[in-house]
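Visitor: Output the structure for:
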Amino acid sequence: MAAVENAYREPTYGNWRRPRKAGIGTLGGLATAGLFVGLIITVICFFVGGWAAGLTALVVLGLLLALVSVTDKHSKSVGERAFARLAFRAARQKKANIYRSGPLGLTPWGEFQLPGIAAGSRLHEFHDSYGRPFALIHLPSTAHYTVVFGTQPDGASLVDPEQVDAWVANWGGWLASLSNEPAVVGASVTVETAPDSGARLRREVESNIHEDAPDIAKAMLREALQTYPQGSATIRAWVALTFSAAARPGGKRRTVEETARDLASRLPGLTERLESTGAGACAPLDAQELCEVVRVAYDPAAARLIDEAHYQGTPVDLSWGEVGPTAHQAGWDSYRHDSGHSVSWTMTGAPRGHVLASVLGRLVAPHGDRPQARHAAVPAHRGRPRRGHRRIRPDQCAHAGLLDHPAHGAGLVDARAAQATAAEEAKGAGLVNFGMVVTATVLSPGPG
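Guide: Below is the predicted model:
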């Protein structure tokens, strides 16, 4: 009997490249300009002051170049790290890292205003062409508008690898379609893993218990309500799209109403295509839902109160001026806000090798020994408008060809990646700058 061979192999993903600086070597554009200016000054010192002055100027120039050219594994130079330390120290001396809001705070209008760049943001609510309300965040300082979609990811448990591959391909296609969407400047995905209060489960079970059900069945359900929420977790995901106020580069800026009318007809198509990526049911968040999400992010203890209010049928009424923190204090390596203490890690480099579609599975999965709340944000910001984008699979580019001259292993891999990228872009793909921020939030920092 002939053996049955399964020809399917789970695809790998990769071919990402770090953007190169517009300068000589590791120097940026400004540092390169400083290099030429320094060389000119050094030559002048040689002619005017002689060898001693020239050598002194050359040594000073070399030290300055070392500060901006010698980088660590995170591609941060000595000068950048020193400047960041000095800037934070100056901010702490001015107490700019401390924020107090509300009627007894420092804000003159007595509201719980959002801190930082979101302080000047405004929240509006409109309806799309399906009649669904959607919240629209307006940031006047940058003339940007943001819409947030709530999703219900299906997850990869008991799902065929072929289906997961199709979801990833559809996600790449959805990102590619954003290049054809007018005025889109960025997209982000946020996955949150947090403890479940059990209010939603209790509401679902108690609403379905029949009065004539057997006593043993009722007892089992009530026992499950008491034991299941302990240690359980809830996973939520949101997708945010940011649009420019100008329909095209250099065009006239539109008002809030004009932008809302334009987005009202485009949101249904965006949500339908997003559902094919494994995001599950997708709908834009209304103003109240968005206020609850932001409020819980700053005050994790409020999640249980909000869930209990929904369970009891009590409406939660929050405005945009009430979702900010009552108090926060930013440290060098931590951030304290209301009932939460947070620490964030920023991705400084993509994996060097190829990865599977489940590479972030352990990161976003609930763990009993992990912090009580964790936010994983995966921004995917679109750079220059291109014809599209999709994640390149190296197994599709196995025959990209080799260089005609000898090269080291790293250079050869880099050349293959460049050739594969050029081939994919010629077929209609595009380039996307992406990054990732992981934030762990706990209610108490604990000892040490």
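Visitor: CA atoms for contacts and neighbours, from now on please.
Guide: Will do.
Visitor: In which helix or strand does residue 288 reside?
Guide: Assessed by DSSP states H and E, residue 288 sits inside helix 287-298.
Visitor: And the next helix or strand after that helix, what does it pack against?
Guide: Of the helices and strands lying after helix 287-298 in sequence (DSSP H and E), the nearest is helix 302-311. Counting contacts by 3 or more Cα pairs under 8 Å, 6 or more residues apart in numbering; DSSP states H and E, helix 302-311 is packed against helix 199-206, helix 287-298.
Visitor: what's the last one in contact with?
Guide: Going back to what we said before, that points to helix 287-298. 123-125, 134-136, 148, 302-303, 306, 316-320, 322-325, 337-340 (Cα atoms under 8 Å, 6 or more residues apart in numbering).
Visitor: Kindly recompute the last result at 6 Å.
Guide: 125, 135, 302-303, 323, 325 (Cα atoms under 6 Å, 6 or more residues apart in numbering).
Visitor: now do the same end-to-end measure for stretch 219-237.
Guide: With Cα to Cα, to the nearest Å as the measure, the ends of stretch 219-237 fall 34 Å from one another.
Visitor: swap that for stretch 67-81, please
Guide: 10 Å.
Visitor: I'd like the helices and strands packed on helix 302-311 laid out as CSV, including mean neighbour count and distance to residue 345.
Guide: CSV is the format used below for the helices and strands packed on helix 302-311 (neighbours: other Cα atoms under 10 Å; distance: least, Cα to Cα, whole Å):
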stretch, mean neighbour count, distance to residue 345
helix 199-206, 16, 31
helix 287-298, 20, 17
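Visitor: and this one, so I can compare the two:
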Amino acid sequence: MSAAAYYWAKFAWRRASRAEATSFRRVLLPHPYALDLPGVGASSTLIKAHDPTTGRAVGVVHDRTTGYMTVTTLLAPGGSLMAPTGTVQSSLRTWSSVLDMMSTDEQIQGASVTIQITPGAGEALGDDVRARQDPGAPRLAKQIIDELVRTTPHATASVAPWMSVTVDPQAAANAPVDLADQVAEALRVVDSLDLSGTGTDIERRATDIDLRRIVRSAYDPDVFNARDAEFADLQWSECGPQAADDSWEEYAHDGGVSVSWVLREMPRRPIAYSVLLPLLAPGRFQRRVTISYRVLDPYEGEAVLEREISHAHHRAQATAEFKGRAKWSQKADYQRAETAAAQVASGAQVVDWTLMVTATTRSAADLPAMRQELERAVKATRGIRMRPAYGAQASVFAAGLPLGYNPLVK
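Guide: Next up, the predicted model:
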């Protein structure tokens, strides 16, 4: 982030703050936007659809401004740390094929994968162990299990992963006119994405109740463990905050205060597939890690890499004219751009992506501790560089939720 971009964002945020555009209060007044979600979710609405393939209800988020529809798939929490290296490489190749499929489908505008880690107090671990314990097990085995439960009371966490795909149903060859046909077209496009072999298991399509729970519990963490019946009668606008203040480096909402960071730079060296493990490890505070994707079509991807080659060449040439030689980092950037262009010429695709992390605490007094925990987790990745989302805390907060907002989708 250049100095000019930083100070311009600071100026724009202060201007919005003086106009009271960074504060939200949900009041029941005869206002045309009184029943909308705040910020980037204002144009979204929730549609309860019926999936004929499974016979279950499906929640579809409709953006009334663009006409895009977002379908969320709940995934089963798992990992590949114990899997053989060949299995992991096969999963990566399969995921690459899924992204390749997105680039050739004009209806898919973008996708995001989110993993939410909510720390637990440990009671759930003890209850689960007692329910599954064999009464006829050896005494030594029972003692070891009881000791593990007793010594790790705060190491449990609830892990909730999901994948959201944004679809433009109007981009079909025969564009549907009716809203029901548009929802059916969006579900058809999402069903065409085959995630088998990517290392993850699909649990089911998110229902309207699932989406209400995810969004409402993000703004108010106290209702995270509430029953489904408490979310069934909620309006979509009621899932948002009752009050929120978007500050320069934090976002205060109903039941807590959140801090969001965004990707600054990836390491310039090859990284292991477990690089995000420190960010996904349970901590004291709730955390959401989101990777957003937008796969460029072949022509746009080739144009982007050609611009990268030209920019790297001009930067190295300007430095050489001023200092007598170009920097080694500039030469390395030029070589990487040429290598990527050669891969695209051989059939590879270009993916525009970003990484976002949001941590939430229920007390403003814990903000320093939460920032320190998040900073340590980022440093533990050994190479990934992130920074606070200056002046965009509310937007990055919403980008990790299934609200139909993807910062990479134009």
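Visitor: Next, the TM-score between them, please.
Guide: Put the two chains on top of each other and the TM-score (TM-score structural alignment, normalised by the length of the second structure) is 0.72; 342 aligned residues with a Cα RMSD of 3.5 Å.
Visitor: re the thing from before, how about the helices and strands packed on helix 302-311 of the first structure, which one is nearest residue 61 of the first structure?
Guide: helix 287-298 (46.2 Å; Cα to Cα).
Visitor: Superpose on the second structure and give me the mean offset of the closest one.
Guide: Superposed on the second structure, helix 287-298 of the first structure shows a mean distance to its aligned partners of 0.6 Å (mean Cα distance after the TM-score superposition for the first structure).
Visitor: so that helix aligns onto which residues of the second structure?
Guide: Counting by TM-score structural alignment, helix 287-298 of the first structure lines up with residues 208-219 of the second structure.
Visitor: Distance from the chain centre to that stretch, please.
Guide: The chain centroid and the centroid of stretch 208-219 of the second structure are separated by 15 Å, computed with Cα atoms, centre = their mean, to the nearest Å.
Visitor: repeat for stretch 192-202 of the first structure
Guide: Centroid separation for stretch 192-202 of the first structure versus its chain: 23 Å, with Cα atoms, centre = their mean.
Visitor: One more: stretch 89-98 of the first structure?
Guide: 27 Å.
Visitor: Export the helices and strands packed on helix 302-311 of the first structure as a markdown table, with columns for distance to residue 226 of the first structure.
Guide: Output for these, formatted as a markdown table (distance: least, Cα to Cα, whole Å):
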| stretch | distance to residue 226 of the first structure |
| --- | --- |
| helix 199-206 | 9 |
| helix 287-298 | 24 |
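Visitor: which stretch among those comes nearest residue 346 of the first structure?
Guide: Checking those against residue 346 of the first structure by Cα to Cα gives helix 287-298 as the closest, at 18.1 Å.
Visitor: And the helices in the stretch 151-300 of the second structure?
Guide: Ranges of helices within the stretch 151-300 of the second structure are 179-191, 208-219, 229-232, 277-280, 298-323, based on DSSP state H, counting those that start in this stretch.
Visitor: how about the helices and strands packed on helix 302-311 of the first structure, which one is nearest residue 220 of the first structure?
Guide: That would be helix 199-206 among these, by Cα to Cα, at 11.1 Å.
Visitor: Next, the mean deviation of that closest one compared to the second structure.
Guide: Helix 199-206 of the first structure, aligned to the second structure and superposed, deviates on average by 6.8 Å (mean Cα distance after the TM-score superposition for the first structure).
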